[in-house]
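> need coordinates for the following:
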Amino acid sequence: MIVLGIETSCDETAAAVVTDRREILGDVVLSQLTDHRPYGGVVPEIAARAHLDHLDGLIRRAMDEAGLGFDQLDGVAATGGPGLIGGVIVGVMTAKAIAAVRGLPFIAVNHLEGHALTARLTDPAPEGLSFPYLLLLVSGGHCQILAVEGVGRYRRLGTTIDDAVGEAFDKAAKLMGLGYPGGPLLERAAEGGDASRFDLPRPMKGRPGCDFSFSGLKTAVRNRLSELPPGPFDPIDIRDLAASFQAAVGDVMVDRCSRAMAQFRAEHPTGDTLVVAGGVAANKYLRARLTALADKQGFRFQAPPLRLCTDNAVMIAWAGLERLRLGDTDGLDFAPRPRWPLDPTARKPDGKGAKA
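Predicted structure coming up:
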């Protein structure tokens, strides 16, 4: 079984071809970083236009890499949400067109489900990663802990009550004058820094439950910067503040995940894997902290390769394939969704409904 995947939810335009033997036959990603860097963040209109300009060519390249024609596909999957709606529409309409012309099944994939299932593609074990497992999903727009009990079966244990962790990285980096994208630049700036120099809060640490909060940490960074001498920041100050920020995030992650592990193990005694996915999962410092936690708690740590942590079409093709194997496809009347929670029954921390 072979599926073409298309990803256009934010600022990467991507296409990939994946098989049910866990083979990646084609994988092409076009980053829009240079388009958005002058604005310090993603501009939705620019992103949608770039997807429209480049997607057809990227699909052709992915198919050429795979050495396949469209008649050899078993399905076409595209991110159906959540994301910037203009970009999502571009990917969905392109996938629908291919499916309609070739008479192929169309699968609209939840972008978060793509991240959630990637470890089942990349797990080194011959039989692959089995359900259930615990998932920490961390990116620029999302910060959640979920029990993954099957394809389409996700139960949220915790979420952020304000900023996502990736958003906090980006905003802290901007305050420090590090540029965009902030996450990788802050991680680089933190290398060799004194993580104990700046006293920063650990929001939610020690509190019941598994929810996160990062708004106060971001504000604390701004306050520490205001206490530094005026003028261009001293590189040593920025290095130490970046290290202090990253350490604070690590402490919060360890605390929240430790609580989630206890809850997960009580409900799923056979579950023994912690999966970390999403763009922030590429942060090597956080990976090391979470790997140590997993070892301490008797969990196996699993994370996709760094290139599959950020947005990509491989995860969309794989999630589409997982659903196609179950006969779960979508009609050509599917409407793209700017919001699409993995667990529709989950409540916001304030109890007012689901948070994507």
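> from here on, just use CA atoms for contacts and neighbour counts.
Fine.
> for the residue nearest to Ser258 when sequence neighbours are not counted, give its distance to Met261.
Counting by Cα to Cα, 6 or more residues apart in numbering, Ser258 lies nearest to Leu293, which is 7.4 Å off, once chain neighbours are set aside. The spacing between Leu293 and Met261, counted by Cα to Cα, to the nearest Å, is 10 Å.
> before we go on, could you also do this sequence so I can check it against the first one:
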Amino acid sequence: MTSQKIYILAIESSCDDTAASVMCNGKILSNIVASQKIHEAYGGVVPELASRAHQQNIVPVVDMALKTAEISKTQLSAIAFTRGPGLMGSLLVGTSFAKSMAYGLDIPLIDVNHMQAHILAHFIEEDGFKKPPFPFLAMTISGGHTQIVKVNSYFDMEVIGETIDDAVGEAFDKSGKLLGLGYPAGPEIDRRAALGNPKAFAFTKPKVDGLNFSFSGLKTAILYFIQKQVKANPNFIEEHLNDICASIQYTIIGILIDKLKLATKQTGIKHIAIGGGVSANSGIRQALKNGEQKFGWTTYIPKFEYTTDNAAMIAIVGHLKYLEGDYADQSIMASARLKI
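A predicted model of the protein is given here:
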């Protein structure tokens, strides 16, 4: 990389996790995340509560990141922050803090696109994890996003497929809500799916042209299925919960893999990187591994802590932009609907 020590402090506040990370020359020295439990009672993220919690958490989280990394703020080379996309109130807290701190320390400020960061998390220097070669296909799957991106270089990315309605994480969470599971429901569906029969119940896959996704129709199909079965047998959910979870997960994974197969066919690219919170799902990880055997793919899955919203992924983008001298100025604003 370089003989000079480049220290990047990164701040991530796009949704309901307040995160800060310190990176030195591509290696993570600290990666601190404060999660907000308050949203569980509401079955989803409440934007106003999220932004208030960020205001409470950001100073202690940044302080902890610097202490864990064992450096002082005067050693920092630059401050990177999530500009968007995300919840506007949450983004404003991180953006304002980063701008103020960079101004106070008189060091460069670097804006980061959250979606690019999920993809570039693969380039964090981490033992035992291989980095994808350019060009590669990246599938980013989370509570707010479902995308397939053709990645030609660090900052040359093209979205070739995305959801036209719900994101895959929403499909998991809303299905879980119908089954009486807590929020977020994805991890619980994953756990129960391992105990059930994935072919117990058949759900129709939505027909969407090209590489785009749709999950709202599947969600409606699951709702009608549950209503019909519960009407006939009030104990249906508790008697078949593992099988229902397995069948839902099997269908969702099938939709994702079908689109990846089409993307590899259209582009000729067989290097596939995955990111975003839903990539922690064990069924999806296994399906990708199976794709290596069946379709000759080479798959790349980042370290678990770099899949959900975190500041380490913001730090690597900050590092790469720092090397190019690609800085933001103090007039920069948060953007809730930032595109790749």
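> picking up where we left off before, now check the second structure for the residue matching the residue nearest to Ser258 of the first structure.
Matched to the second structure by TM-score structural alignment, Leu293 of the first structure sits across from Gly291.
> coming back round to it: who has more neighbours, Leu293 and Met261 of the first structure?
Met261 (27 against 21; other Cα atoms under 10 Å).
> residue contacts, the residue mapped onto the more buried one from the second structure?
The pairwise alignment with the second structure assigns Met261 of the first structure to Thr264, based on TM-score structural alignment. Neighbouring residues of Thr264 of the second structure by Cα atoms under 8 Å, 6 or more residues apart in numbering: Leu137, Lys270.
> check which residues of the helix or strand harbouring Thr264 of the second structure are buried.
Using DSSP states H and E, Thr264 of the second structure falls within helix 236-267. Buried positions in helix 236-267 of the second structure, judged by neighbour count with 16 or more other Cα atoms under 10 Å: 236-237, 241-253, 255-256, 259-260, 263-264.
> and for stretch 92-100 of the first structure?
Buried residues in stretch 92-100 of the first structure, counted by 16+ other Cα under 10 Å: Val92, Met93, Thr94, Ala95, Lys96, Ala97, Ile98, Ala99.
> surely Ile32 of the second structure and Ala65 touch.
Yes - using Cα atoms under 8 Å, Ile32 of the second structure is in contact with Ala65, at 5.9 Å.
> overlap in contacts of those two?
With contacts taken as Cα under 8 Å, 6+ apart, Ile32 of the second structure and Ala65 have Ala20, Ser21 as neighbours in common.
> quick revisit: ok, now how distant is the match of Met261 of the first structure from Gly210 of the second structure?
From Thr264 of the second structure to Gly210 of the second structure the distance is 12 Å (Cα to Cα).
> quick one, what contacts the one residue sitting closest to the centre of the first structure?
Residue closest to the average C-alpha location in the first structure (Cα atoms, centre = their mean): Gly278, at 2.3 Å. With contact taken as Cα under 8 Å, 6+ apart, Gly278 of the first structure is in contact with His115, Leu137, Val138, Ser139, Cys309, Thr310, Asp311.
> cutoff 10 Å now
Contacts for Gly278 of the first structure (Cα atoms under 10 Å, 6 or more residues apart in numbering) come out as 112, 114-116, 118, 136-143, 166, 303-304, 306, 308-311.
> and the buried ones among those residues, selectable in PyMOL?
Only the buried entries of the contacts of Gly278 of the first structure go into this PyMOL selection, using 16+ other Cα under 10 Å:
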select buried, resi 112+114+115+116+118+136+137+138+139+140+141+142+143+166+303+304+308+309+310+311
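> and Pro149 of the second structure, that's in a strand?
Residue 149 of the second structure: Val, not Pro. Yes - counting by DSSP: H, G, I helix; E, B strand; the rest coil, Val149 of the second structure is found in a strand.
> tell me the counterpart of it in the first structure.
Checking TM-score structural alignment: Val149 of the second structure goes with Leu146.
> that match reaches Leu136, doesn't it?
Yes - if you go by Cα atoms under 10 Å, Leu146 of the first structure and Leu136 touch, sitting 6.6 Å apart.
> joint contacts of those two?
Contacts common to Leu146 of the first structure and Leu136, judged by Cα under 10 Å, 6+ apart, are Ala116, Leu157, Gly158, Thr159, Ala260, Val275.
> counterpart of stretch 114-121 of the first structure in the second structure, which residues?
Matched against the second structure by TM-score structural alignment, stretch 114-121 of the first structure falls on residues 117-124.
> gap between the equivalent of Ala167 of the second structure over in the first structure and Gly140 of the first structure?
Structural alignment places Ala167 of the second structure opposite Ala164 in the first structure (criterion: TM-score structural alignment). As defined by Cα to Cα, Ala164 of the first structure lies at a distance of 6 Å from Gly140 of the first structure.
> so what's in contact with those two at the same time?
Here Ala164 of the first structure and Gly140 share no contacting residue, scored by Cα under 10 Å, 6+ apart.
> residues in contact with the nearest residue to Val88 of the first structure once chain neighbours are set aside?
Leaving aside its sequence neighbours, Val88 of the first structure sits nearest to Ser9 (Cα to Cα, 6+ apart; 5.0 Å). For Ser9 of the first structure, the contacting residues are 44, 47-48, 51, 78-92, 111, 311-312, 338, by Cα under 10 Å, 6+ apart.
> among the shared contacts of Leu146 and Leu136 of the first structure, which one sits closest to Leu185 of the first structure?
Distance to Leu185 of the first structure, by Cα to Cα, is smallest for Val275 among those, at 24.1 Å.
> show me what that closest one aligns to in the second structure.
In the second structure, Val275 of the first structure lines up with Ala273, judged by TM-score structural alignment.
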